[in-house]
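> fold the following, please.
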Amino acid sequence: MQPSRDISRLIEIMAALRNPNGGCPWDLEQDFASISNYTIEEAYEVADAIERKDFSDLREELGDLLLQPVYHAQMASEQGLFDIGDVVYAITEKLIRRHPHVFGEDAARNAGGAKAKWDEVKADERARKAAKKQAATSLLDDVPQVLPALARAEKLSRRAASVQFDWPDWHDTLAKVREELDEVTSAAQTNDKAKVQEELGDLLFAAANLARKLGIEPEAALRDANAKFTRRFRYVEARAAADGVALADAGLERLDGYWNEIRARDRSGGV
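You can find the predicted model right below:
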């Protein structure tokens, strides 16, 4: 078995790994549930490589991610459910159907028009799925449960906004954030952890909604904030080490002083 640029080789390798006669014992033990976390993890690693602009790493991570649908399709094929060809057919059919302005006669003059067409087709797909199930359905049914909570909050509020269940503008949404913050303050004074958790959840949901109203992806915003905090805290650690002070012994006043140094440097555009 030799590596190849042809995806059929990847499919062959996956089949060999899952072959009961001579396959990999670990791969043979896996099922859809045990692999699902790896699928999510690989997607995050792709995003991380993009964030770092490490395109050599991105190539490798995209390969790891590509393995996941091949892996799932192999297991499905073994059970007679579907194979990788069915997966490819489904996505190509969906892309053609969702882009009538490209592959059909409908016209979309700009990106906004194309997005409107996409949303229109998706809404029709949800309606057809509901009819097929012959059961009551919700606009929120196909927002994945496994999304990071902040990203899911943004998608839930976006879906609700599609039927005008939304604040008129970001000013009203910001007022809601302030209202939820006040409720967190009140709950914190009761020492009722369950209530505090509930109100904090409401505050985070309102913040995600505000981000959407401002055209910001909350998950991306928080990821950037995490990166900024990490960079600044490393500066604090370096300053403490340069002064010969252990972090645990430095005290809040000294550490806050280091923190304010890097904040001031950031504001001034220094390095």
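> hey, let's count contacts and neighbours off CA atoms from now on
OK.
> please enumerate the helices of this protein.
Secondary structure of the chain (DSSP state H): helices located at 7-17, 25-29, 32-52, 55-78, 84-98, 100-103, 111-133, 149-161, 170-188, 193-213, 218-242, 247-250, 252-268.
> which elements pack onto the last one?
What it means is helix 252-268. Contacts defined by 3 or more CA pairs under 8 Å, 6 or more residues apart in numbering; DSSP states H and E place helix 252-268 against helix 218-242.
> if you set the cut-off to 10 Å instead, what comes out?
Helix 252-268 sits against helix 218-242, helix 247-250, with contacts defined as 3 or more CA pairs under 10 Å, 6 or more residues apart in numbering; DSSP states H and E.
> including distance to residue 139, could the helices of the chain go into CSV?
Shown next, in CSV, are the helices of the chain (distance: least, CA to CA, whole Å):
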stretch, distance to residue 139
helix 7-17, 36
helix 25-29, 37
helix 32-52, 24
helix 55-78, 27
helix 84-98, 18
helix 100-103, 23
helix 111-133, 8
helix 149-161, 7
helix 170-188, 21
helix 193-213, 17
helix 218-242, 21
helix 247-250, 50
helix 252-268, 43
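> possible to save the ones you listed as CSV with distance to residue 143 and mean neighbour count?
Output for the helices of the chain, formatted as CSV (distance: least, CA to CA, whole Å; neighbours: other CA atoms under 10 Å):
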stretch, distance to residue 143, mean neighbour count
helix 7-17, 30, 16
helix 25-29, 30, 12
helix 32-52, 15, 14
helix 55-78, 20, 17
helix 84-98, 18, 13
helix 100-103, 24, 15
helix 111-133, 11, 14
helix 149-161, 7, 18
helix 170-188, 22, 17
helix 193-213, 15, 20
helix 218-242, 16, 15
helix 247-250, 43, 12
helix 252-268, 38, 14
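> before we compare anything, build this one as well:
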Amino acid sequence: MTYRNGKDVSFTDLVDIMMTLRGEEGCPWDKEQTHESIKKYLVEETYEVLDAIDEKDMYKLCEELGDLLLQITFHARMAEENGHFNINDVIKGIVDKMIRRHPHVFGSEDLETSEQVLVKWEEIKDEERDQPRPVLDVPKNFPALYRAEKLQQKAARVGFDWPDIQGAWDKVSEELGELREAEGTGVGIKEELGDLLFAVVNAARFLGVDAEEALQDANRKFIQRFSYIESQAKAQKVPLQELSLEEMDQYWNQAKKINK
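Sure thing, here's the model as predicted:
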């Protein structure tokens, strides 16, 4: 089977390539992989897609979506080899789900707002399950801040929530105080820090801010400003570690004016 750059291709070609790679005359590395061994790549490719979106680089986004699609095709191929399901089952499943969960588009339901759509979506999800799942059914592999927000959202939907943001702010103050107490005794610092972070995520939720995105933005800002310090040290031909803290602070403040 030969593939050349520039030829017209379809999704079937990707499926065929994966079958060849996993076949008897295929690639030794590809043939050795399992769902468990490659799951880290699924996470990595997902984050690279997110990076491309943040960078507004459509060429990179196209490439990264292809890498992500490869991972999905890889998992589907391994499942087919073991007699579980194939890629067509994956596609049929999501097609059926999208039609079923959009009764306002593909049926006679009358939903006019995004809020109504989300409520109906959750109702249909509950109806699809053979047995009710716990209210706080959130994947454990989500990033911690994102998972905290999802847990709080699900609890809020059944009425377990502060009546307004003041309750959330009070909880932040309470947890900060408990962390300071723990610092003084040296006992339970990790637990109290976790409680404080959870409370801050709750406050962010009331403010309508995605805590995960907010922290990522803060990370990017820190990198930009620290990189400026590095560039100034390089321009002066001085090793970074030989700059005094006062000099670093001066450059940091200059960077703040440049990269707001």
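> rewinding a little: now the helices and strands packed on helix 252-268 of the first structure as a markdown table including distance to residue 19 of the first structure?
Below are those laid out as a markdown table (distance: least, CA to CA, whole Å):
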| stretch | distance to residue 19 of the first structure |
| --- | --- |
| helix 218-242 | 40 |
| helix 247-250 | 54 |
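> so which of those helices is nearest residue 191 of the first structure?
Residue 191 of the first structure lies closest to helix 218-242 among those, at 27.4 Å (CA to CA).
> which residue numbers in the second structure go with the closest one?
Using TM-score structural alignment, helix 218-242 of the first structure lines up with residues 211-235 of the second structure.
> what's the mean deviation for the matching stretch versus the first structure?
Comparison of stretch 211-235 of the second structure with the first structure after fitting gives an average deviation of 1.1 Å (mean CA distance after the TM-score superposition for the first structure).
> aligned partner of residue 33 of the second structure in the first structure?
Aligned partner of residue 33 of the second structure by TM-score structural alignment: residue 30.
> OK, contacts around that match?
18, 71-72, 75 (CA atoms under 10 Å, 6 or more residues apart in numbering).
> counterpart of residue 97 of the first structure in the second structure?
Using TM-score structural alignment, the partner of residue 97 of the first structure in the second structure is residue 100.
> does its match touch residue 122 like I think?
No - with contact defined as CA atoms under 10 Å, residue 100 of the second structure does not reach residue 122; the gap is 11.9 Å.
> anything in contact with each of these two?
Here residue 100 of the second structure and residue 122 share the contacting residues residue 128, scored by CA under 10 Å, 6+ apart.
> mind listing what the residue nearest to residue 107 of the first structure when sequence neighbours are not counted touches?
Residue nearest to residue 107 of the first structure in three dimensions, not counting chain neighbours: residue 101, with 4.6 Å by CA to CA, 6 or more residues apart in numbering. Applying CA under 10 Å, 6+ apart to residue 101 of the first structure gives the contacts 107-109, 113-114, 117-118.
> before we move on, what about residue 181 of the second structure?
So residue 181 of the second structure contacts 175, 187-189, 192 (CA under 10 Å, 6+ apart).
> correct me if wrong: residue 119 of the first structure contacts residue 98.
Yes - taking CA under 10 Å as the definition, residue 119 of the first structure is a contact partner of residue 98 at 8.5 Å.
> format the contacts of residue 181 of the second structure as a markdown table; extra columns: distance to residue 234 of the second structure.
Output for these, formatted as a markdown table (distance: CA to CA, whole Å):
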| residue | distance to residue 234 of the second structure |
| --- | --- |
| 175 | 42 |
| 187 | 43 |
| 188 | 42 |
| 189 | 39 |
| 192 | 40 |
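> out of those residues, which comes closest to residue 130 of the second structure?
residue 192 (38.1 Å).
> what distance do you get for the closest one to residue 175 of the second structure?
Applying CA to CA, to the nearest Å, the value for residue 192 of the second structure to residue 175 of the second structure is 7 Å.
> shared neighbours of those two, anything?
Joint contacts of residue 192 of the second structure and residue 175 (CA under 10 Å, 6+ apart) are 181, 198.
> still on that earlier bit, farthest pair in the contacts of residue 30 of the first structure?
Farthest pair in the contacts of residue 30 of the first structure, by CA to CA: 18 and 72, 11.2 Å.
> list the contacts for the residue lying farthest from the centre of the first structure?
Distance from the C-alpha centroid of the first structure peaks at residue 244, with 40.8 Å (CA atoms, centre = their mean). Residue 244 of the first structure makes contacts with 238, 250, as judged by CA under 10 Å, 6+ apart.
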